[in-house]
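Asks: kindly return the folded structure for what I paste below:
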Amino acid sequence: MIHRFILSAVLPLTFLMSPNGCQPEYVNNSRIYAEGKIIASNTPNIPVKLFADDILISETQTDASGNFKLGGPGTTKEKSLVLNRKIVAFSSNDPECRLAYDSLSIILPAKNIAFKFPQIQLEP
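Replies: Now for the predicted structure:
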């Protein structure tokens, strides 16, 4: 009986005090931010998503002018800004941003946490 009590009291405490063993690879509560302007024939309500691997970090929709802002927890890996529409061209504050092979997203490098896209041009 005493043995069972000790296990039921100590086991939860050791689990709670363990150092983040099961959490994703977030770096000291770091954040990632992305903002920009989409140029297309129909700019309002275009879905914009921010992914790290297959994990959705943040999502939003463009306003009537095609602007968007989103942010979320950062990781130590590359992120993807997904638009699910063909990207014809874009400009960025980080020269290491690149278009994904399918042209549906922009790959964001791991070393930076704030990204500005003055212009993202989508296929009509």
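Asks: every contact and neighbour count from this point should use C-alpha atoms.
Replies: Noted.
Asks: tell me the contacts of the residue lying closest to L99 once chain neighbours are set aside?
Replies: The spatial neighbour of L99 that comes closest, neighbours along the chain excluded (CA to CA, 6 or more residues apart in numbering), is I106 at 4.6 Å. Contact partners of I106, counting by CA atoms under 8 Å, 6 or more residues apart in numbering, are 80-82, 97-100.
Asks: count of neighbours near G71?
Replies: Under the neighbour criterion other CA atoms under 10 Å, G71 is assigned a count of 18.
Asks: isn't it right next to L56, touching?
Replies: No. In this structure, G71 is not within contact of L56 by CA atoms under 8 Å, at 11.1 Å.
Asks: sequence B follows; please return its structure for comparison with A:
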Amino acid sequence: MKLFYHILSSFVLILIISCNSENRDNSRAYVEGKITGTQAVLSKATVSIKSDGKNVAEVIPNASGNFTLSGPLLNDSFTLVLNTKIKSFSTTKLGCTLSTDSLQIQIPVGTTYITFNEIKLE
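Replies: As a prediction, this is how the structure comes out:
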């Protein structure tokens, strides 16, 4: 019985230690914003967070074009991906760039929270 309690207490201790919020494995990306465009374009729009080449979150904006999403960061940077070409955008952070295909916005390394004031779709 002593062995059982020893194993159980060891397991609980390991579990508590692994839940450290300062751990890099717990980093998340938080994105919120507003998409503008024609109603036909907005009704088909999806917004995703891509980190380390993998989609980690996806959302369909509401009828007004507002969206909020978050997902785990698999490396130090992430990309906001839309399924419709982006004409322009404005954000609260400097250093964001539009990809050459106009479907992705690269977010600077180290950024984990960003607000897009407006993302205009073509």
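Asks: what's the TM-score here?
Replies: After superposition, the two chains reach a TM-score of 0.75 (TM-score structural alignment, normalised by the length of structure 2), with 100 aligned residues with a CA RMSD of 1.9 Å.
Asks: circling back to that earlier point, could the contacts of I106 of structure 1 go into JSON lines alongside distance to T62 of structure 1?
Replies: Formatted as JSON lines, the contacts of I106 of structure 1 follow (distance: CA to CA, whole Å):
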{"residue": "S80", "distance to T62 of structure 1": "17"}
{"residue": "L81", "distance to T62 of structure 1": "13"}
{"residue": "V82", "distance to T62 of structure 1": "13"}
{"residue": "C97", "distance to T62 of structure 1": "20"}
{"residue": "R98", "distance to T62 of structure 1": "21"}
{"residue": "L99", "distance to T62 of structure 1": "20"}
{"residue": "A100", "distance to T62 of structure 1": "21"}
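Asks: need the residues that contact stretch 32-43 of structure 2.
Replies: So stretch 32-43 of structure 2 is contacted by 61, 63-69, 84, 114-122 (CA under 8 Å, 6+ apart).
Asks: centre of the chain to it, how far?
Replies: Here stretch 32-43 of structure 2 shows a centroid-to-chain-centroid distance of 18 Å under the convention CA atoms, centre = their mean, to the nearest Å.
Asks: and what of stretch 102-118 of structure 1?
Replies: 10 Å.
Asks: repeat that for stretch 4-23 of structure 2.
Replies: 29 Å.
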